[in-house]
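Q: Sequence first, predicted coordinates after that:
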Amino acid sequence: MAAILISIKKQYLDLIFDGLKTVEYRKVLPSKPVDRCFIYESRGSGKVVGYFMLSKTESCSPREAWDSTCDKGALSKTQFDCYYEGRSRSVIFFIDSCYRFDKPLELNELGISRPPQSFVYLSDADANSLESLPSFRVETERRCQST
């Protein structure tokens, strides 16, 4: 399984860490199976702030995505439709467990010069190194199963 670095706007990242958003919508399906998503917080700290483990990834039509996950994505139908406007496929990352780093990292600490547009693959060594950093698992009563 592969690990990727993705950019998520602070407003949505807060919802993920609060357990109110248990799926992450994307436009591009990684070509490799992914099990970990490391998170660059855009429009916020501008740092890599943590990661989440995935229970599964699914690609389907936007309509199917909305019908099956509208209660998990923390988006209005208008926001969802705007995001997928003109697209025939959607990608859904089903979030399992979330971890927030004790000390967020600058991108250059990973040898990355700018935030990813969609995502960038991380080497196994980099992902394992990041995963071993001091962090805490985000536990909330509101986190629901993402099946």
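A: Yes, it's here. Numbering: from 1, shown residues only.

Q: going forward, measure contacts and count neighbours with C-alpha atoms only.
A: Will do.

Q: in the longest strand seen in the chain, what counts as buried?
A: In the chain, ranked by residue count with DSSP state E as the criterion, the top strand is strand 90-105. Of the residues in strand 90-105, those scored as buried under the neighbour-count criterion (16 or more other C-alpha atoms under 10 Å) are 90-101, 104-105.

Q: would you turn those residues into CSV with distance to K72?
A: Rendered in CSV, the data for these read as follows (distance: C-alpha to C-alpha, whole Å):
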residue, distance to K72
S90, 15
V91, 14
I92, 11
F93, 11
F94, 9
I95, 10
D96, 12
S97, 14
C98, 15
Y99, 19
R100, 20
F101, 24
P104, 26
L105, 28
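
Q: between those residues, which is nearest R137?
A: Nearest to R137, judged by C-alpha to C-alpha, of those is Y99 at 4.4 Å.

Q: What is the neighbour count of the closest residue to that closest one other than its chain neighbours?
A: Nearest residue to Y99, sequence neighbours excluded (C-alpha to C-alpha, 6 or more residues apart in numbering): R137, at 4.4 Å. By other C-alpha atoms under 10 Å, the residues close to R137 number 14.

Q: got another, please set it beside the one above:
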Amino acid sequence: MDTSLLRLLLEPYISLNETCALISIKPQYLKEIFAGRKLYEYRKRLFNQKVDKVVMYATSPEAKIVGYFTPGQIFCGTPQSIWEKTHLQSGISQQDYISYCNNANKIIAMSI
């Protein structure tokens, strides 16, 4: 996607001097985020630079930007160590978490 078009789409969510990242999240997990049960977002890679805001894009069938958050504390470690640290506020089942990790050596947990 053209970066100028992306900036235009994100304009309502960020100011001129802020850096942002756009991430896609399944609607079922967005429900957990908005209900306050999912306080960590898991990723296999961290952003290339520090970001001020993370814009959340709901995947299909919603397929739209639904909000943003300012990333808080970030943990990086093995899937097991990250799960032990965050599972009580993960908003997902251990089975879904293991499936997402899919034999990854490290996982990032970003507080929402």
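A: That came through fine. Predicted model, so just to flag it, every value in this text is computed and none were measured.

Q: hmm, back to that, next secondary structure after the longest strand of structure 1?
A: Tracing the chain past strand 90-105 of structure 1, the next element assigned as helix or strand by DSSP states H and E is strand 119-122.

Q: on contacts alone, who are the packing partners of that following strand?
A: Counting contacts by 3 or more C-alpha pairs under 8 Å, 6 or more residues apart in numbering; DSSP states H and E, the secondary-structure elements packed against strand 119-122 of structure 1 are strand 2-9.

Q: Tell me the helices and strands packed up against the longest strand of structure 1.
A: For strand 90-105 of structure 1, the helices and strands in contact under the criterion 3+ C-alpha pairs under 8 Å, 6+ apart are strand 23-26, strand 48-60, helix 62-69, strand 135-137.

Q: Looking at those, which is nearest to A2 of structure 1?
A: Using C-alpha to C-alpha as the criterion, the shortest distance between A2 of structure 1 and those is 11.0 Å, found for strand 48-60.

Q: which residues touch that closest one?
A: Under the criterion C-alpha atoms under 8 Å, 6 or more residues apart in numbering, residues 29, 34-41, 89-101, 103-107, 135, 146-147 lie in contact with strand 48-60 of structure 1.

Q: Now which residue in structure 1 aligns to G91 of structure 2?
A: Matched across to structure 1, G91 of structure 2 falls on A74, judged by TM-score structural alignment.

Q: what's the distance between the closest residue to that match other than its chain neighbours and V91 of structure 1?
A: Closest residue to A74 of structure 1 apart from its sequence neighbours, by C-alpha to C-alpha, 6+ apart: K21 at 5.3 Å. Taken as C-alpha to C-alpha, to the nearest Å, the spacing of K21 of structure 1 relative to V91 of structure 1 amounts to 15 Å.

Q: How many residues are close by R7 of structure 2?
A: The burial metric for R7 of structure 2, expressed as a neighbour count using other C-alpha under 10 Å, is 14.

Q: Are we agreed that it is in a helix?
A: Yes. Judged by DSSP: H, G, I helix; E, B strand; the rest coil, R7 of structure 2 forms part of a helix.

Q: Kindly state which residue of structure 1 is aligned to it.
A: R7 of structure 2 is assigned no aligned equivalent in structure 1, the criterion being TM-score structural alignment.

Q: and if you look at Y40 of structure 2?
A: Applying TM-score structural alignment, one finds that Y40 of structure 2 aligns to V23 in structure 1.

Q: Please give me every residue in contact with that match.
A: For V23 of structure 1, the residues meeting the contact criterion (C-alpha under 8 Å, 6+ apart) are T69, K72, G73, I92, F93, F94, I95, S146.

Q: Could you measure from the spatially closest residue to it that is not a sequence neighbour over to A125 of structure 1?
A: By the measure of C-alpha to C-alpha, 6+ apart, the closest residue to V23 of structure 1 outside its immediate chain neighbours is F94, 4.7 Å from it. Taking C-alpha to C-alpha as the measure, F94 of structure 1 falls 24 Å from A125 of structure 1.
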